[in-house]
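Q: Any chance you could fold what I've pasted below:
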Amino acid sequence: MGDKGPFENYKLRFEKVKTEYLSHEELKLISKTYFGKEGVEKSRDVFLFACYTGLSYIDVKALKVDNMVKGVDGNDWLCLDRTKTSENLRIPLLPKAKEIINKYKSGIGLGIGRELLPVESNQKININLKIMSKACGVKKRVTFHVARHTFATTVTLSNGVPIETVSKLLGHTRLKTTQIYA
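A: Just a heads-up that it's a prediction; the model follows:
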C-alpha cells in the first residue's frame, strides 16, 4: 500500500444522468388510460397527484387530511414541511390534484392516520408505473421521482411559472437544485 492509503488506485467517475419527465401528451395518455386493476389505478392516481403538486413519494405518503387548508385567496392549498429538507411548503391545489383527492374523499380520514390518499409502497408504485408505461407505449423509464421532474418541467416551467417560484414549490433550499429539473 502506498502513501495514499487503500483508495490510492481508486478513480472516481461521475456520469451525468439524464432526468426524465413526461410531456403533456404522455401525462394526458396516462391519465386517460384505464388499466383494469384497482392497485394500478390507485398507483396511477397517486403518481398523477405528485405530477400536479411536485411532491416526493415520502411527502405524498405523509399527507394527512389536516394538510389541506383554505388559503386567504379562498382556494385549497397543501401546507406541510418537506421531509427531506424540513422546508415549509405552501402548494396551491391545481384542479387535477383536487379531482384525485375528491375521488378518494369517501375513504380518507377514516384510517388511524387520516391519510389524504391511498399510497402503497414506493416499490409497488414503481412496479405499477412500469406496467402503465408499457401499456401506454411510453418509452421512458418512469419512476415515482419522474413526477417531480414532470411538475417542474411540464406543469410549471413550460407554462411560464418563474424558476424561483418552482424552486419554492419543490421545497428546494438552493435555486441550483431546481435548475437541474429545468
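Q: switch to C-alpha atoms for all contacts and neighbour counts from now on
A: Fine.
Q: measure Met132 to Thr19 for me?
A: According to Cα to Cα, to the nearest Å, Met132 and Thr19 sit 19 Å apart.
Q: How many residues are close by Leu110?
A: By other Cα atoms under 10 Å, the residues close to Leu110 number 11.
Q: circling back: among Met132 and Thr19, which residue is more densely surrounded?
A: Met132 (22 against 13).
Q: how close does the residue most central in space within the chain get to Lys168?
A: Nearest residue to the geometric centre of the chain (Cα atoms, centre = their mean): Ala50, 3.4 Å. Taking Cα to Cα as the measure, Ala50 falls 16 Å from Lys168.
Q: another one to check against the first:
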Amino acid sequence: SDFHHYLLDEKGFSSGTITIYVSLFKKMCRIAFERGLCKNLLFAHYRVGTPKVTTPKALSMSDFIKIRDAELPEDKPRLSVSRDLFLFACYAGTAFIDTVSITKANVKVLEDGDKWLIYNRKKTGTLARVKLLPEALELMVKYEDGARDTLFPLLSTNRVRIDLITICKLAETSKTY
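A: Coordinates of the predicted model:
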C-alpha cells in the first residue's frame, strides 16, 4: 500500500513500527465502518506483515561510560532522570517497565545485609530476584521521595527513548541505541 511505502521510504520507520501504525489505521477504518462513518470497509483485504526480527544493538562498554559520564544541560533536568533510569536498568538488569514500576516495598534486605529487588516482572509475571549493585543503590538514594511509592519518577518509554538519543549525541557515542 502507499501508506506502507510512505512510512518505510519517506519516514524511515522500521518494519515493527510500520506494523503498529498500519494495524492502528486498519482498526480506525473498521470502527468508522461499523459506526456508519464510511461506506466501504477500507483495508479489509490488506494484511499486515510480520515484522522481521532484528539483531539487538549491543551497547559497548566505552559507549556506556560515555553515556554515564556525559555532561548534560542543567536547564533540562529530565535528561538526567532518563539517563538514571537507563543506568539503573543496566545495573539491575531490569526491563524499562519494571524499572519505573518497582516500589520501595520491592527492596528487601537479606540476612547478610545485601539489598535485593524482589518483584514480579510486568511482561511475564515471573518472580525476579536481583542483588543490587552499589551503583544501583546510589541511584535509588538520589530519588528517595516520601511522596512517591515507586523508586523512580515515572517517564514514558517513548520520552526516555527520545532523551537517550539526545544523550548519545551529547556523549558522542559511536551510534545511537
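Q: would you say Leu117 of the second structure is within a strand?
A: Yes: using DSSP: H, G, I helix; E, B strand; the rest coil, the assignment for Leu117 of the second structure is a strand.
Q: There's contact between it and Thr103 in this structure, I believe.
A: No: under the criterion of Cα atoms under 8 Å, Leu117 of the second structure is not in contact with Thr103, lying 9.3 Å apart.
Q: Among these two, which residue is more densely surrounded?
A: Taking other Cα under 10 Å, Leu117 of the second structure and Thr103 do not tie; Leu117 has more neighbours (20 against 17).
Q: give the contact list for the more buried one.
A: For Leu117 of the second structure, the contacting residues are 106-108, 128-132, by Cα atoms under 8 Å, 6 or more residues apart in numbering.
Q: Which of these sits closest to Phe64 of the second structure?
A: Phe64 of the second structure has its nearest neighbour among those in Leu132, at 18.5 Å by Cα to Cα.
Q: Give me the aligned partner of that closest one over in the first structure.
A: Under the alignment by TM-score structural alignment, Leu132 of the second structure pairs with Leu93 in the first structure.
Q: Tell me who's in contact with that match.
A: 52-53, 75-78.
Q: Mind giving me the PyMOL command for buried ones among those residues?
A: Applied in PyMOL, the following selects the buried portion of these according to 16 or more other Cα atoms under 10 Å:
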select buried, resi 52+53+76+77+78
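Q: ok, back up a step: need the contacts of Leu117 of the second structure in CSV (columns: secondary structure).
A: Below are these laid out as CSV (three-state DSSP):
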residue, secondary structure
Asn106, helix
Val107, strand
Lys108, strand
Ala128, strand
Arg129, strand
Val130, strand
Lys131, strand
Leu132, coil
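Q: Before I go, just wanted to say thanks for your time.
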